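> pasted the sequence and its predicted model underneath.
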Amino acid sequence: MRLTMACCFLLVSFLFVGCRSDDEQSSTAAEEASQESSQTAALVVEPATANADEDSATDTAASAVTDTTLLNTNLKNNDAAYIPAQCYTKTTADNGEVHNPCFACHTNSDVPNYINDLDFQMVADFRPTTVTNKWSNLFKDRTDEVAAMSDTAIQAWVRKSNYFADDGGLLLANKLAEVPANWDFNGDGQWDGYVPDLYFNFDDQGFDKTPNGDDSGWRAFAYTPFLGTFWPTNGSTDDVLIRLPAAMREDNDGHYSRTVYQLNLAIVEAVVTKSDVVIAVTDESLYDVDLNANGRIDQADKIVYAWQPSAGRFMSYVGRAKALQVAGELHMAGGLYPEGTEFIHTVRYIDVSNEGEISLAPRMKELRYSRKHSWNTYGQLNNAALTEIREGDQWPERLRNIKGNPEIGVVNGQGWLYQGFIEDQQGELRPQSYEESVNCVGCHSGIGVTADSSFAFPRKLAHDQFQGGWFHWSQKGLTGIPEPQWRDGTWEYTEYLRQNRSGNEFRNNSEVTSRFFTGSGELNAEAIEQLHSDIATLILPSAERAWQLNKAYKVIVDEQSFIYGRDAHIEPLDNVWQEAPAGEVTGVVEPVVRAW
C-alpha cells in the first residue's frame, strides 16, 4: 500500500499498541501507554476564559496587524498548519525542468523511524482539505516595506538582544515569573511551560555556565545545517543545545558529575547515530560498564555502538542513570533518546561584522524548546505509522488533531513536546499561539529523515572537529567545516544542488544559483570542489543579501502575520502552488535513496 499525505503528516496521536521488537528494552505496553497518558493530561486543559472576540477573529494576511491570541486552541487560518509551506513548491518548472528538493525530508527512513515516505519525491498527493495553500505570505510583495527600512534601523534591531536584559538577566524568564494574564492559558496564576534557564555562557567544552559558575546542564554542539531552508543564505542563523535529565548527570550517589554527564552524552550520541563515538581514555572499572564492547572491563577510548538485543548485546548508561535503566525507569534503544532529553533551538536574524563576516545575531526570531516526555517502543512507533496508513486510506478528508495549548506546548504523538516563543510587534519574545506552535509538529513527527523526531543532533560534528564538535557558533563559526557525506560517500549538499538545481525549495536564491551553476545550468565544478572542504562557500549569504532578508522578516514581525507564513523573501514567490492540482505528480522519476 502506497503511503499517502496522511501518512506523511498526520501521525495519529497516542495510539501505542502492538508488536515488540527484539532490539528494544522490554517494558509493558500498558505501563508505557499509562505514562504517555498521565504526562500529557495537562495538554487538554480548557482555557480559563472563552473570549468571543478571540474565537471569531477573521483577520487576514492583508490586515495591518494580525490578532494573535493565546487563550484558545483555535486554528484561525490553516487547519493543516503542520504541513510546511515548502511542501507546496512546484517541482516542475515552466520549461519542464524537474527539481527535487523533496528528498531532503521525504526518504527511506531508518528504523525506528517507520515513516518511509520515499514516494513523496514522486507524488504530492494532497488531500481535498489541503490542496489550497494557506501560506499566503509567500505571495506578498514586500518591496516597498523593505525599501522604506534603513540599513541603520535594521542593524540596530538585530543587534539588540531580546533574550538578555541590560543587567544580564533573562528577559523572558523574568516576565514568566509573573505571567501576564493573557498568557496564562489555564488561569492558575503561574507559567506551566518551559522557563528559559540557558545563559549562553560557554566554556571550552561547550557547557553552559550559570551566573554563579555552575553547569546549567545545557551543552552546545555544532552540526551541519539541514538542507535548504536552514542554511543562513535563506534567511536565518540558528543554534541547538541539548540537556539530558538530571539522573544522567549524576554519579551513583546522586551528585552532579561532569565526567559522568560527558560519558552519558557520548553514549546517547552513539545510540542515536548508531555509530562509535570517540571519548577521552576512561577506566571502565569506575562505572562497571563495558563502554568499548570488547567483553572486558578495561580502558576505553570510544563508545562502541553495540545495541543488538537479538544477539544478546546490550549497552548501558553510567552513574545513577545505570541503576534507573536496570530498574526500567530509564530506557535505551538504538536510534532513540532517553526520556527527559531536552533541546533548545534558537532561530535568529543574521548579523554581519564590519569585515563582512556572517554570525548569529543577538536578536532571536524564535526560541524553540522540546522535551521527550515519554518513552515509546519500536512496536508502538511502528504501530502508529501503520495506523496512519489505514486511517489515511479510510478517512482521507480528516486532518490531524494536535494535542496541546499555548502555555504547555504541543505534542507530536511520538513522545515529544514542542514549545516556542516568537517576537511580538515590539520585538520581545512571547509564547507562540496554538496555531503557530502546530507549525512545528509536521516536520518533527511525520517525515522519513528524522531520528527520533530530531534533525540537528544526528548531524553533530565528529570528534576530529573543534572541541570534538561540542561548541557554540559564538565560539567558532561555520567557515572551514567540511561538507557532510552519507555512508556511501555521497556529498550531501552537492546532491541537493544536483537534484534541486537551486539553493532552496522555492528556487529564489540567485546568489547560490550564480555561484554554483554555469550559464547552461550545470554544476560549477570549481565551486563544488571548494564546497567539499568548506560549507560556508554555499550556505552563507553576502552581507547585502543578509540585510535584505533581515528586513523582509521584520515586515512579518510588524504584521504579526506568522500564521500566514514566516519565510523571509522580498518579491512574491513564483514556484509555489496557490492551489495544488488534484493528483499532482512532481515529475521525479527516480527517487533519491539515502544511504544511512
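Perfect, thanks for sending it. Everything numeric in this text was worked out from a predicted model, so none of it was measured.
> for the rest of this, base every contact and every neighbour count on C-alpha atoms.
Will do.
> past the longest strand along the chain, which element shows up next along the chain?
When the chain is parsed with DSSP state E, its longest strand is strand 358-372. Counting by DSSP states H and E, the next helix or strand C-terminal to strand 358-372 is helix 378-394.
> alright, now check it against this:
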Amino acid sequence: MKTLIGWLASSALLLSACDERAWSVAEKSSAGVGLQGSVISPLRFSNPYPQIPAQCYTETSRGAQNTCQYCHTNAAYKAGLGNNNPQAGAEPRIGNFQLEYAYAPYDNYAPLASVNHWENTLKPEVLSQVVTSLGLDPSTWDMQTYLRSDNWQAAFQQRSGDLRAWDAGVQAPFRLFPALDPQDLPAKADGFVRSMQAKHGFFQDEHGWLTGWRALNFMPYGIFTPLTGSVSGVYIRLPAKFMQDETGRFDLAVYKANLDLLEQAIQDRLTADSPQQYWGKAHDVKVERGLYPLGTEFAHPLHYVDVQADGSDPSISPFPGTRSRRVKEIRYMYKARPWQPSQFRPAEKAEGSGIYGNDEQGWVDNGAGWLLAGFIEDKQGALRPQTREEMMQCLACHSGITRTEFPTFTSGTGNTIDSTWALARKFSSSLGWQEMNYLSYQADKTALPSTVPGQARQADPINRNLGMGELRYFLETVVGASLYGEMPASIEAWLAHEIRQEQGYSADWPSLMNADATAFQQVQDLRQRLMRELTAKGKHLQDNGHIQGVFLYPPQQDALAAAARYRQVVVSQRYHFGKDVFAITPWAYRHFREPIEALTKVDGTPYQTGELITERAVELDDPASFTYRAGNTRTGIDESRPYPVGNYNPEYLPLLK
C-alpha cells in the first residue's frame, strides 16, 4: 500500500563496513554509559524488511478504504512538529505512499521489498500447521486462565539497580526493563504511580512515594484497540530535576506543571505567552515545540484483551479498559540524544544500514535520539528480551531521519511526533492523566459470550483539524475496524441490523461478494456510502452521545479466540513472521481488481480474481534510476477526489481538539 522506506542514500556501503562492529552508546553520546551493542545488517534477517508492517501490503478497495493516511501523511512535517518524514507527496524524494505501493529495496542487490514476508498474517494455516507439528492442540488451551495469570512481575524482579534510574547499570538481560513495578499499579486517580516502598520513589506525599511515572489515557486508532486483540497502558517519566523546585526540593506541583508544559509542546498548544523554559530546577531546559527533553522515559505494557476487565474486580485484572493481567510485551523508550528534525533531510535517511543494539538485552538505537527496548513472551509465556529482528518492527513507527558519524538504521512514519504518538493523542486535562481505559470502558456483567461485552462512557473525541469525531472519520475512510480494513463478524451483524432501507438508509447493508471483481468493488463502494449515512445520522453513537461499544469491544468468545491465535505465535516463537493472526486470510490480501487494472507479480504474471497477493510488481526498466526495483503499483486511492468527496487526505494530523 505504501512503504515505510523512503529515499535511500548510499546505505548499501555501510552493510559490510558496519556489520557486527561493536561500539558503546557512550561513544555515540554522553547517555547510556556502559551499554554495549553491535551492528547487524537487516539482510541477515528472515524478513529483511520488518519495518514495513503487514498492513502495508493490503489492498484499498480501489481507494474506498484509505488506511494509508494513518501513517503516511505530511501534516506533522508541514507543521514543523517533531517530524521530518513526510510520506504523502510533500517530499518528492520520499514519494506519496497513499498513492503508490512504492516499496524500495535497500540497493540493487538486496532482496525485493515488495514481497510479503508476514506469513502468520498472510497464511494463518501455515502457522497452525507449525503448532500442530510441535504436538500442541490450541483447542485444549484455557485462554481465560492464561490471560489472568501474571507474567510482568516475574520479569520485573529480574531487573537490578536503583528503580529511580533508567539504566539498571549491569550487563544483564533485563538491564533496560522499565523501572515500573506492576505491584505499584494501577496509578492513583491523578495518574501518578505511587508506591508504599521508599526505594521506589523520589519523594512522598500523603498517598505514598512518587515513583515519577504518570499514566496516559489517550485515543487510539486502528492499531491497539480491543477489537485488534492488543490493548496498551502507557506511562511517562521525566528526570528528577523536573520534579524539583529551584532549591532542589521535590515538589509535586512543579512536576505537574512541567508535565503539562510538555503536553502543550507535543500537542502544539504553546502560545506566545507560554514559558520558554521548564519550571523549577529544570529551568535550564528549553521548551521545544514537538520535542521531548533528554531523559524522557516511556513504559508501554501491551496487554491481551480480557473483556471482563474494567478495573472493578482486581481478581480479574487490576487494569481497566479490557487490559488483561497478562502482558504480551513490555516496551520501553528513553530519550538519549538531542534530535532536531529540521537539521536533516530525506537523502540522509539510513534505512539499509546496520541496526545497532543488543539481542541479549533487548534494545536498539532508533537513530533519532531514542533507545528502544522490548520484552516479549517466550514459549512458556515468560517475558524475554527481544532480538534486533523483532525490535526492528518497532522502528517502523518510532524513528525519524537523521545523520550520524556512524549511521544507524532509521525508519519512521509521517504521523509521529518525536518518534512517539501517545502523548500527542492524550485526552485533555485530568481525563488524560489516568490509566488507559479505552473510552472509559464498563463491562456488562450480564453479557453473553457472543454479544457486545460492555459500553464506552465517552463521546467521540474531535480531531482538531477535521472538526469531527476521530472514530467517525475512521469509519468513514476505512470502513473497517483496524488498519487491515477488515470488519469483524460482530460489527457486520450489528450493521446488517441497523442499516436497512426501512430505517431510512439508501440500501440495506450488503455482505461482501468475492467471486466477481466488479461486484466486489460495487459492494465496497456501497458499504462506504452507507457507513457515511450511518455516521451522518450519529448512529455510531449511543443515545447519550457515547461511542457504540460494538465498534470498540469484541464479544468474549471472539476475544478469547483471537488470544488463542496469538498464542500460536508465542509457542512457535514466530514473531518475525507477524503478530496479527486472523481466523482466515483477510480479504484485503486478495485480488479483486478489474482486468484493465489487474495486478501482476514481479515476473509479470497476472493475479487471478480472489488469488492471494504475495508480492507486487516493481520497476525493472532502467537500472540507473533510483526507483529501479522499487514498487510501481498504484493503490487505487484517487488524489483528485479528496475527503469528503473521496478518500484522499495527505494532511491527516493525529491531534485532538
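Happy to help now that I have it. Computed from a predicted model, the values in this text were never measured in an experiment.
> once aligned to structure 2, how far is the longest strand of structure 1 on average?
Compared with structure 2 after fitting, strand 358-372 of structure 1 deviates on average by 0.9 Å (mean Cα distance after the TM-score superposition for structure 1).
> what's the matching residue for Gln548 of structure 1 over in structure 2?
By TM-score structural alignment, Gln548 of structure 1 lines up with Ala561 in structure 2.
> and the helix or strand that match falls within, how far out from the chain middle?
Assigned by DSSP H and E, Ala561 of structure 2 belongs to helix 556-572. From the chain centre to the centre of helix 556-572 of structure 2 is a distance of 19 Å (Cα atoms, centre = their mean, to the nearest Å).
> check contacts around His303 of structure 2.
His303 of structure 2 makes contact with 230-233, 323-329, according to Cα atoms under 8 Å, 6 or more residues apart in numbering.
> for Ile422 of structure 1, same thing?
Ile422 of structure 1 makes contact with 364-367, 428-432, according to Cα under 8 Å, 6+ apart.
> so the counterpart of it in structure 2, which of the three states?
Superposed on structure 2 with TM-score structural alignment, Ile422 of structure 1 falls opposite Ile376. Under DSSP: H, G, I helix; E, B strand; the rest coil, the three-state class of Ile376 of structure 2 is strand.
> and for stretch 240-247 of structure 1, what span of structure 2 is it aligned with?
With TM-score structural alignment applied, stretch 240-247 of structure 1 matches the range 234-241 in structure 2.
> ok, and what's touching the matching stretch?
Here stretch 234-241 of structure 2 makes contact (Cα under 8 Å, 6+ apart) with 202, 212-217, 248, 280-282, 295-301, 422, 435-436.
> the helix holding Ala561 of structure 2 vs structure 1, mean deviation?
Averaged out, helix 556-572 of structure 2 is 0.9 Å away (mean Cα distance after the TM-score superposition for structure 1).
> that helix packs against which elements?
In this structure, helix 556-572 of structure 2 packs against helix 124-133, helix 143-147, strand 297-305, with contacts taken as 3 or more Cα pairs under 8 Å, 6 or more residues apart in numbering; DSSP states H and E.
> which of the ones you listed sits most buried?
Burial of these is given as mean neighbour count (mean count of other Cα atoms under 10 Å); strand 297-305 ranks first at a mean of 24.
> starting at the chain centroid, how far to stretch 408-418 of structure 1?
Distance, stretch centre to chain centre, for stretch 408-418 of structure 1: 13 Å (Cα atoms, centre = their mean).
> make that stretch 35-45 of structure 2, sorry
Here stretch 35-45 of structure 2 is found 23 Å from its chain centre; the criterion is Cα atoms, centre = their mean.
> also stretch 564-571 of structure 1?
On Cα atoms, centre = their mean, the centre of stretch 564-571 of structure 1 falls 19 Å from the chain's centre.
> whereabouts in structure 2 does it align?
Taken onto structure 2 by TM-score structural alignment, stretch 564-571 of structure 1 occupies residues 577-584 there.
> what residues does the matching stretch touch?
For stretch 577-584 of structure 2, using Cα under 8 Å, 6+ apart, the contacting residues are 47, 54, 117-121, 123-125, 562, 565-566, 569.
> how about those in a markdown table, adding distance to Pro586 of structure 2?
Formatted as a markdown table, the contacts of stretch 577-584 of structure 2 follow (distance: Cα to Cα, whole Å):
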| residue | distance to Pro586 of structure 2 |
| --- | --- |
| Asn47 | 21 |
| Ala54 | 11 |
| His117 | 15 |
| Trp118 | 13 |
| Glu119 | 12 |
| Asn120 | 12 |
| Thr121 | 8 |
| Lys123 | 10 |
| Pro124 | 10 |
| Glu125 | 13 |
| Ala562 | 14 |
| Arg565 | 14 |
| Tyr566 | 16 |
| Val569 | 18 |
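> nearest to Pro138 of structure 2, of the residues you listed?
Checking the contacts of stretch 577-584 of structure 2 against Pro138 of structure 2 by Cα to Cα gives Arg565 as the nearest, at 8.1 Å.
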